[in-house]
Each structure stands twice: as structure tokens, then as C-alpha cells.
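J.: coords below, sequence missing:
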């Protein structure tokens, strides 16, 4: 897709390393884009600072050599996994964009992971981010989604297939969901079905929102439908239920509500949704 040339995927901690890498590759393949993976390791400067304090010695040198060897082993293991998964996904490994072909690269940086991600994530068109473990917002996830200035496709930690034929928009009237709809327009225009849901709480204070949003989408050739839904007592459950019930491939939602990243559109916390979703979210 011509509007997206470069994706960025930050590798956070936790399990599902291979599944997360493969899921991001699947997205890159679908979008026919280049994707850069960034992993982070301890800043080696800290090791040498420790050496100055401890004034070296045989014990310290043995510790340093062991740690450096472990870091090298980890880098090589990650690189081998990356290359194997690229082959599986039929994606060429390259640090350059190749016209009409999905490509990928893997790099390991030194430093605090969230700081590395916050910096590196600014140099792409779109982020691909894995749901954090157990739905709990991590520093890496927050750095990518909230501090990059970019839109994100948040994928389940194990994703084998990616498509955007059927898209659900969770409309809450926030600045972020408005921006997300506009930035996802390249996907909406190619979708076969677009459905919008909202709540009576929002529609009661914005009675013309339905007509205005559908008209805006129609200007881009997107023929969408609209539905008012009732939230449940469990925050985030109504959004997930509607996404699953409607067999949607992707949800477009706000990355924040009134309380920052702790809330998602339709008035619920992200935790339930991120912990349970098997559906990617554009935010």
C-alpha cells in the first residue's frame, strides 16, 4: 500500500518472542512495506562504569566476559530466529526499501528499552506493536503508542493471519479516534465492510455525530453503517463483544480516553480488551 512505506516494531519483554515477530512480519507482508525490528540490551557503558568503581580485578573480568558472551549469544539467537521467520513469511531481509516488495531488518540497540523505543519509533510511517503481557500497559508499550507521534496497529501476541476486509470503528468523538480514522483511511477505502459503533452517552451530547461521520467517510468512498451499542459493567467488554460478534478483522479505536492510556473508547479500560482480543487494533 503506497501510503505506508516503513513500519517499526519494538520488541518488548515476555514470552511469545517468535509469535510476535511472525505476527509483525505478516502485517508487513499484507501492507507490502518495510519493517524494522528493534531489540534492546543493557548499555555496556554501565559495565565499564562498574569496572572503574571496582578497579577491575580477576573476578570482575570474569563476570564481564561472561556477560558479554551472553549478550552476544542472545543477539545471535534473535538474529537466527528473525532470519528463519522471514523465510517462513517469504519476506526479504534488507535495510533498504525495495519497490513492490515487503522487506525486514533486525537491529539490537544498547540502552533502556522504553527510551530506545521512544526515540526509534519516530522514524516510521506506522508502528506495529504487540499487546502487552496480561493486558497491563508496560513502559515499552506506552513509549511506542503514546510517545512516538505515530498511529499504531496493536496485534495479539500470536497472530498468524492479517487482513482488513471487515473493519469496526469504535467512535467516541475523542481527538485520538478522530485522528485514527483519518490515518486509517487507506485501509477503510479498501475494506469490504465498515461498521461504526458508539454509545448513547456520547450521542446524547453529539446528536449529529452519526450523520457527520458517515458523510465524512462517504467523501472518501467508504459506505459505512452505524449502530448504537450498550456498554457492559466490565470496561472494554462491549467493544470486544461487538468486534467478535461481527467477525471483524480490525478495530479502529482511540488510544486514550479521559484518563490517558488507561482508557479506551466506549468508556472502558484497555486492560480487558488488550488481554482478551484476538483482533488487531488501529489506534
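T.: Great, that's in hand. Because the structure is a prediction, the values reported are computed rather than measured.
J.: drop to CA atoms for contacts and neighbour counts, all remaining ones
T.: Noted.
J.: Let me see the ranges of the strands in the stretch 151-283 of the chain.
T.: In chain order, the stretch 151-283 of the chain shows strands spanning 152-155, 166-170, 193-199, 224-229, 250-252, 281-282, with DSSP state E, counting those that start in this stretch as the criterion.
J.: out of the ones you listed, which comes closest to residue 47?
T.: When the strands of the stretch 151-283 of the chain are compared by Cα to Cα, strand 152-155 sits nearest residue 47, at 34.6 Å.
J.: got a list of what residue 150 touches?
T.: With contacts defined as Cα atoms under 8 Å, 6 or more residues apart in numbering, residue 150 is in contact with 121, 122, 124, 125, 126, 127.
J.: Chain neighbours aside, what residue packs nearest to the second one?
T.: I take that to be residue 122. The shortest distance from residue 122 to any non-neighbouring residue, by Cα to Cα, 6 or more residues apart in numbering, is to residue 148 (5.1 Å).
J.: so that neighbour sits right up against residue 114, yeah?
T.: No - in this structure residue 148 lies outside contact range of residue 114 using Cα atoms under 8 Å: 11.1 Å.
J.: Stretch 191-205: how far from the chain's middle?
T.: The gap between where stretch 191-205 is centred and where its chain is centred comes out at 23 Å by Cα atoms, centre = their mean, to the nearest Å.
J.: What subset of the contacts of residue 150 is buried?
T.: Among the contacts of residue 150, the ones that count as buried by 16 or more other Cα atoms under 10 Å are 121, 122, 124, 125, 126, 127.
J.: here comes the other one, which I'd like you to weigh against the first:
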């Protein structure tokens, strides 16, 4: 799959520089355009949430504070985006540059709900990049991450909660034979074709047909010039734990996998591989639902 346009929601906080840097690593491998998106919440929408019994002056004061906070976040976003552009010699443009394989970038400011904007603009992008949810911060909102995964129809690159130095040189494919996993692999092909090492991991139970499926995937990747090795692991604990451990064992800098291959409600309530990886992974994950 050609990746020409990447949507990158940013909030202007401490994570903004390494989210942009993570997007740049992927964009550099594919010659893509980075569309950084900053969504400023509408203070008027917060009025119904401020609570009953508040006076008009109190509500007005709260709205003024929200406006000032929004303006400050937007200012920090612009400053950090400009720093990123200068540090990486990225070309600024809002239009495609014919015959240009270099990374380009633009910054879009919008107002409203971030999850709705990501859902809308993600549908007309090739990839969405964000960090995994941070339990110690309101960035990124879980509802926005879910919008990227479930509502855009596009793959999502989920970054860890720390800067990433390399991406795509040593790739782990977590394969379970699902259509979601197949879509993730198609999205990762530009990186897989350039990777130094590709490992296919399968978590196998007794009489599992997944080993045969892994051979089929290895053959398919061979047609793209990708030489992959298969690592079959017995399911002696949760699949999420096994995938994380094997990725560290192989020294991988990217994990490719399907997202929420079971019901979204079941995985949110009971847990699952996707939820485990979203909550704990220290390695970037390219996932697709």
C-alpha cells in the first residue's frame, strides 16, 4: 500500500516532539506528507458540563479560562511544529509536489471535538499516527485513539510513551490469520520491503492451523522481496505478553498486528491482545482494524 499522506494529531504538550519524530521515521521510509492536526476544543460545548447551580459570571469565567488555555496550547503546538520542521529540513506545503520523494508537512488548526476531526480526516489519509494512551495524562484521549482505529478504516501507528530512535529495520509480525492482520501487513509493506530482518510470530495452541497459515504468509512476503523467518510459540500465557516478550527478544523496533480482531465490547470489558499492547507496549505498533 502506498503511503502518501499521514495524519498526526498533536496537542502541543511534552509528547508532541517525539510524536512528530515518530511520524517522520515512517514518512521518511515512504516519502509521505505529514499533516499535523491540532484541534482546539470549543469552550461553548463545555457549558452543559460545568454543572447546574453555577452563576452566569462563573460560567463566563470558566469559558474565558478555557479560551486562554486553548490559545496557549495552540501557540505551543505551532512552536514545536516549527522546531520539528527546522530540525528535519522538512518542506512545508499544503499541496502534493510532483515527482518529489522527500518528506513534506503542514499544520492544520481546527476547532471542535478531536475524535470527530480524526475520524473525518483519517478517512482521507493513508495512516494515522498517535501515541498509545497515557494513564498519567489526558493526551492522547482514549476516545480519539479509538476513533482512529475504529472509524477511519485506515491503519494506525501507535507510538510508545517515549521517543523512538529507529523504526522498521527489525520488524515483528504478530500473525493470527485474521483479515485485520492482513490489512496491517499490507500497510506495512513499504517498511517490510526495506527491513533488515522480519520475524513472523504465531502463538500456537494444540492442533492449531496457524503454523500452515504462517507458511502461506512467508510465501506471500517472498513475492515482495521480503525474507521472513517464522517463530512459533506455544500459548502458555496471554498472547499479548508473548508478543511483547518475543519482540524484545528479537530486538524489534516495530510490531505489525491486527487490532480488535474480536468484538470491541468484549475486548474492552474482558481485555485482549490489542488492549494489552495498547496499554503496555514500549515498541511502536502498526495496527489495523
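T.: Received the coordinates, thanks. Small disclaimer: the values here were computed from a predicted structure and weren't measured.
J.: Overlay the chains and give the TM-score.
T.: Taking TM-score structural alignment, normalised by the length of structure 1 as the basis, the two superposed chains have a TM-score of 0.82; 275 aligned residues with a Cα RMSD of 3.3 Å.
J.: re earlier: residue in structure 2 matching the residue nearest to residue 122 of structure 1?
T.: The alignment partner of residue 148 of structure 1 in structure 2, by TM-score structural alignment, is residue 152.
J.: Residue 76 of structure 2 versus its match, what's the distance?
T.: Counting by Cα to Cα, to the nearest Å, the separation of residue 152 of structure 2 from residue 76 of structure 2 is 27 Å.
J.: ok, back up a step: quick check, the match of residue 148 of structure 1 in contact with residue 119.
T.: Yes - between residue 152 of structure 2 and residue 119 a contact is recorded at 5.2 Å, counting by Cα under 8 Å.
J.: mind listing the helices for the stretch 1-150 of structure 1?
T.: If you assign secondary structure with DSSP state H, counting those that start in this stretch, the helices in the stretch 1-150 of structure 1 sit at 17-31, 44-54, 58-89, 113-120, 139-147.
J.: For the first one, give me the average deviation versus structure 2.
T.: After superposition onto structure 2, helix 17-31 of structure 1 sits on average 3.1 Å from its aligned residues (mean Cα distance after the TM-score superposition for structure 1).
J.: and the angle for that helix with helix 58-89?
T.: Taking axes from the mean of the first three to the mean of the last three Cα atoms, to 10 degrees, one finds that helix 17-31 of structure 1 is oriented at 40 degrees with respect to helix 58-89.
J.: Output the contacting helices and strands for helix 17-31 of structure 1.
T.: On a contact count with 3 or more Cα pairs under 8 Å, 6 or more residues apart in numbering; DSSP states H and E, helix 17-31 of structure 1 meets strand 34-41, helix 58-89, strand 126-130.
J.: Could you report the neighbour count for the nearest residue to residue 114 of structure 1 once chain neighbours are set aside?
T.: Here the nearest residue to residue 114 of structure 1 in space, its sequence neighbours aside, is residue 140; by Cα to Cα, 6+ apart that works out to 4.5 Å. The burial metric for residue 140 of structure 1, expressed as a neighbour count using other Cα atoms under 10 Å, is 22.
J.: which ones are touching residue 140 of structure 1?
T.: Contacts were defined as Cα under 8 Å, 6+ apart; by that measure residue 140 of structure 1 touches 10, 12, 113, 114, 117.
J.: next one: residue 8 of structure 2
T.: 19, 20, 23, 34, 35, 36, 37, 128, 129, 130.
J.: Quick one: neighbours of residue 116 of structure 2, just the number.
T.: 16.
J.: got it, and residue 15 of structure 2?
T.: As a measure of burial, residue 15 of structure 2 has 17 neighbours, counting by other Cα under 10 Å.
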